[in-house]
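In: Can you look at this prediction? I've put the sequence above it.
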Amino acid sequence: MSVRTRETIRVLVCSAGSNGDGIVDIELAADGTVTERTRVPAANPAFLSVHPDGKSLYTVERAAGGRLVAYRLNDGCGDLSRLNERSSEGAAPCYVSVDATGRYAFVANYRGGTVAAFPIESDGRVGEASDVVRHEGTGPDQDRQSAPHPHAIEPGPRNRFCYAPDLGTDRIAIYRPDADAGELKAAETEPATARAGAGPRQIAFHPTASVCYVVGELESTVSEFSRDRESGALTAVGRTSTLPSEFGGDNAPAAVGVHPSGRWVYVSNRGHDSIAVFAVDRASGSLERIGHQSTRGETPRDIALSPGGEFLLAANQHGDSLVAFAIDGDGRLDARAELAVPKPVCVTVLDPR
């Protein structure tokens, strides 16, 4: 087994293939080559997040009614040690995040209509849920929006607020976590409202400007929101299609990522099977679509950027592949390598320490 060097980066992928679900441990080299190192069994893992100290990992599994699982990250040997698990406090969990202090993990349950907070113990294990909040409401799409469907819950900059896009209600719930009580308290500001029928799915924050970007899964858009640093309030200020004008097929964008420089935003298109590339206006944070790059596979469910911004990785769920793209000086993508991975649904790049 190879030993990681300073020139390589560790990548973890949730794989839900027919030959056995698992978490795939991958090495990303300086030239963009991706190599599988090992695989740990897991039951239909849907998403993962790494603790800020880099020593533990949290996944949500769509098994046993939905659960949150903690792992120890064993540096150097590539193995993961399963620590413990808890009920996700809902059905079909689809997202997990960890706050910047490493004290709490947050979970979004798509079919359960709930978001939940879980304390993280000193050894990396997760405690019983300290708070569970049930969303309410519907949207105009009778097939996809007949009930709440939280699709993500993500701590914002400075760790003061959590934002939970809800595909079923066209709202982005805003919470002010109480770390002492372990509660997801509603922020004093009202939830942000997306366009009716947009289906907000994921959210990503600009590294320096007070703006964030939200994917509208049901209308193939990415919307820009200004963010009030003090109240946490979001105000919609712009919306851009993720598709070329000539495309007329079915599409459902999935993941959004902001380049570490803040100069570009990337959104994966499932249907068009591409990454939409947007330039960010330095003054306003608004977006201009500058192109598309084929993901060289079907249904790009997730994307991830390397910490230094040199690479973008795309997980093609129905293409059974992970593709590494180099990012050039104009933000455009150049495919460098491809690795066969059964049904990859989430990809996370660890920050080398």
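Out: Thanks, I have the structure now. Keep in mind the model is a prediction, meaning the values are calculated, not measured.

In: Please make it C-alpha for all contacts and neighbour counts, starting now.
Out: Will do.

In: Now do the contacts for T35.
Out: I26, E27, L28, L339 (Cα atoms under 8 Å, 6 or more residues apart in numbering).

In: could you pull out the strands for the stretch 251-353 of the chain?
Out: Using DSSP state E, counting those that start in this stretch, the strands of the stretch 251-353 of the chain run over 252-258, 264-270, 274-280, 287-294, 300-305, 311-316, 321-327, 333-340, 344-349.

In: for those strands, which one sits closest to F225?
Out: Among these, the nearest to F225 by Cα to Cα is strand 287-294 (11.1 Å).

In: this is the comparison structure:
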Amino acid sequence: MSPQKLTNDDAAARSATATLRQTKGPARLYVGTYTGSGSEGIYTLQIDRLSGALAVPEVAAKTANPTWLIVSPDKRRLYAVSGGDAAAAAYAVDRVSGRLTPASEAYLGDGKPPCHLAIDATAQLLIASHYHHGTVTTIPIQAGGNWPASHGGTLGSPTRVIEHSRLGHPTGPHPTRQDAPHVHSATISPDNRYAYICDLGLDRIYAYALDSEHATLSPAPSFYTATRPGAGPRHATFSRDGRLLLVVGELDSTLTTYTYNSETAALTLVDTQSLLPANFSGENTAAEVRIHPNGRWVYASNRGHDSIATFALDDTRGQLRLLGHTPSGGRSPRHFAICPCGGWLVTANQESNTLCAFAIDQTTGLPSSTPTSTVTVPKPVCVVFSE
């Protein structure tokens, strides 16, 4: 594939990325894992913005199966899925050492931890998605508590549990993965009005209106959008201008764009593209979707093909154009993250126990064909930048 012609905007983006790399020093990452196979919990490490070198990971907090992590808007707190009866755990972030200090947990008592967490823009509401139960739990984030009031961030008792299985909707066509509702994620709109819940089992994207002050959700005027049968919506992200919602279909390995109506929460289908090469015939499940900081490139991960698919996004029309595939550097890239500087993409390869850093070409948007750096982390399934 020949590089695209370099425009003034491209040149400006490359210059901005180079400046961020040079002036901000290393960036910190946190890694969530499955424990029981050598992992001790949440790990932390830094990436050199100039070279892409990953430092040796260190244990930031010992905990069971912290499979999803999210950093608060003010970067002072980290929330993690917690094993056992707890829905989520809150940690204070030491921004120098990267160490995490436990602060509070929100308990459900149902024995099944969630698979995903989302935090609203006001940092008053945490949303937990439960794959096994097909439920959504709302948890208040409180000021004060075990931390100074200026930090806040402790978790209160859940305010509501929404059970999709009681809504009476049919399940999807996949015989094993869509035998019941399976809530996989919550994505909050940039205007902080709605939470979009991907239910893999029902092939639906539900829209709930946010009440941050009372830490709860209620059905939006346009309550749900049906995906195509068997898509299995998993994760989603909004375009940088907030006009588009991009949803990855785990079961049919697709990426779909919808326009977002901020008044009714209605989603209108624009485009759907396969995440796989035309000649691929093996088993695959899609996992994560992320947008580059410049808003022009979209990335999604394939488990089976073990790659990162890169697309150009026409944010005016919402159309996607496949640019290429990059091997993920390991097996089963369940998650990946993009450095805020836009220069690096880091994959979490669950089955090969590796994190890999790739340089992003600032002209084409494509990650480099081979990783710049690789480090070992047991069963990594989530990686986030803490800035």
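Out: Noted; the coordinates are in hand. In this text, all values refer to a predicted model and were calculated from it rather than measured experimentally.

In: Tell me how the two chains score on TM-score.
Out: Here the superposed chains carry a TM-score of 0.95, computed using TM-score structural alignment, normalised by the length of the first structure; 346 aligned residues with a Cα RMSD of 1.4 Å.

In: re earlier: would you reformat the strands of the stretch 251-353 of the first structure as TSV and include distance to I172 of the first structure and mean neighbour count?
Out: Formatted as TSV, these follow (distance: least, Cα to Cα, whole Å; neighbours: other Cα atoms under 10 Å):
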stretch	distance to I172 of the first structure	mean neighbour count
strand 252-258	15	24
strand 264-270	18	27
strand 274-280	22	23
strand 287-294	20	18
strand 300-305	20	27
strand 311-316	25	28
strand 321-327	30	23
strand 333-340	30	17
strand 344-349	22	26
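
In: residue in the first structure matching N294 of the second structure?
Out: Under the alignment (TM-score structural alignment), N294 of the second structure maps onto S261 of the first structure.

In: quick one: its match and R289 of the first structure, what's the gap?
Out: According to Cα to Cα, to the nearest Å, S261 of the first structure stands 17 Å off from R289 of the first structure.

In: And for E85 of the first structure?
Out: 42 Å.

In: Please apply the same query to L73 of the first structure.
Out: Relative to R289 of the first structure, and taking Cα to Cα, L73 of the first structure is found at 38 Å.

In: What of L322 of the first structure?
Out: 24 Å.

In: And T240 of the first structure, by the same measure?
Out: From T240 of the first structure to R289 of the first structure the distance is 8 Å (Cα to Cα).

In: Kindly name the residues of the second structure that line up with stretch 174-193 of the first structure.
Out: Counting by TM-score structural alignment, stretch 174-193 of the first structure corresponds to residues 207-226.

In: First-to-last residue distance for the matching stretch?
Out: 11 Å.

In: Please spell out which residues along it are buried.
Out: The neighbour-count check on stretch 207-226 of the second structure (16 or more other Cα atoms under 10 Å) flags 207-212, 215-217, 220, 223-225 as buried.

In: Of these, which belong to strands?
Out: Using DSSP state E, A207, Y208, A209, L210, D211, T216, L217, A220, F223, Y224, T225 are the members of those that sit in strands.

In: Now render the strands of the stretch 251-353 of the first structure as a markdown table, adding distance to G197 of the first structure.
Out: Output for the strands of the stretch 251-353 of the first structure, formatted as a markdown table (distance: least, Cα to Cα, whole Å):
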| stretch | distance to G197 of the first structure |
| --- | --- |
| strand 252-258 | 13 |
| strand 264-270 | 18 |
| strand 274-280 | 21 |
| strand 287-294 | 21 |
| strand 300-305 | 21 |
| strand 311-316 | 26 |
| strand 321-327 | 31 |
| strand 333-340 | 31 |
| strand 344-349 | 24 |
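
In: Between those, which one is closest to V50 of the first structure.
Out: strand 344-349 (8.2 Å).

In: Tell me the helices and strands packed up against the closest one.
Out: strand 9-15, strand 45-50, strand 300-305, strand 311-316 (3 or more Cα pairs under 8 Å, 6 or more residues apart in numbering; DSSP states H and E).

In: Quick one: work out the angle between that strand and strand 252-258.
Out: 0 degrees (axes from the mean of the first three to the mean of the last three Cα atoms, to 10 degrees).

In: what's the angle between strand 344-349 of the first structure and strand 321-327?
Out: 40 degrees.

In: what stretch of the second structure lies opposite strand 344-349 of the first structure in the alignment?
Out: Going by TM-score structural alignment: strand 344-349 of the first structure matches residues 380-385.

In: Can you tell me the SS state at A13 of the second structure?
Out: Using DSSP: H, G, I helix; E, B strand; the rest coil, the structure places A13 of the second structure in helix.

In: That one: neighbour count?
Out: 17 (other Cα atoms under 10 Å).

In: now for it: what does it line up with in the first structure?
Out: For A13 of the second structure, no residue is aligned by TM-score structural alignment.

In: ok, A13 of the second structure touching G295?
Out: No: assessed by Cα atoms under 8 Å, A13 of the second structure is found out of contact with G295, at 10.7 Å.

In: Name the SS class of G98 of the second structure, please.
Out: coil.

In: What's the separation between it and A348 of the second structure?
Out: 19 Å.

In: just P277 of the second structure next, same as before
Out: From P277 of the second structure to A348 of the second structure the distance is 21 Å (Cα to Cα).

In: And R331 of the second structure, what's its match in the first structure?
Out: So R331 of the second structure corresponds to E298, using TM-score structural alignment.

In: err, A123 of the second structure, not the other one
Out: So A123 of the second structure corresponds to G102, using TM-score structural alignment.

In: what sits against its match?
Out: G102 of the first structure neighbours (Cα under 8 Å, 6+ apart): H51, P52, D53, I120.

In: Make CSV from the residues you listed and add secondary structure to it.
Out: Output for the contacts of G102 of the first structure, formatted as CSV (three-state DSSP):
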residue, secondary structure
H51, coil
P52, coil
D53, coil
I120, strand
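
In: Make a markdown table from these and add neighbour count and distance to A43 of the first structure to it.
Out: Formatted as a markdown table, those follow (neighbours: other Cα atoms under 10 Å; distance: Cα to Cα, whole Å):
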| residue | neighbour count | distance to A43 of the first structure |
| --- | --- | --- |
| H51 | 23 | 21 |
| P52 | 16 | 24 |
| D53 | 12 | 25 |
| I120 | 19 | 21 |
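
In: out of the residues you listed, which ones does the second structure keep as well?
Out: Compared against the second structure with both residues aligned by TM-score structural alignment, their matches' Cα atoms under 8 Å, the contacts of G102 of the first structure retain H51, P52, I120.

In: In the second structure, what sits opposite the last one in the alignment?
Out: Aligned counterpart of I120 of the first structure in the second structure: I141 (TM-score structural alignment).
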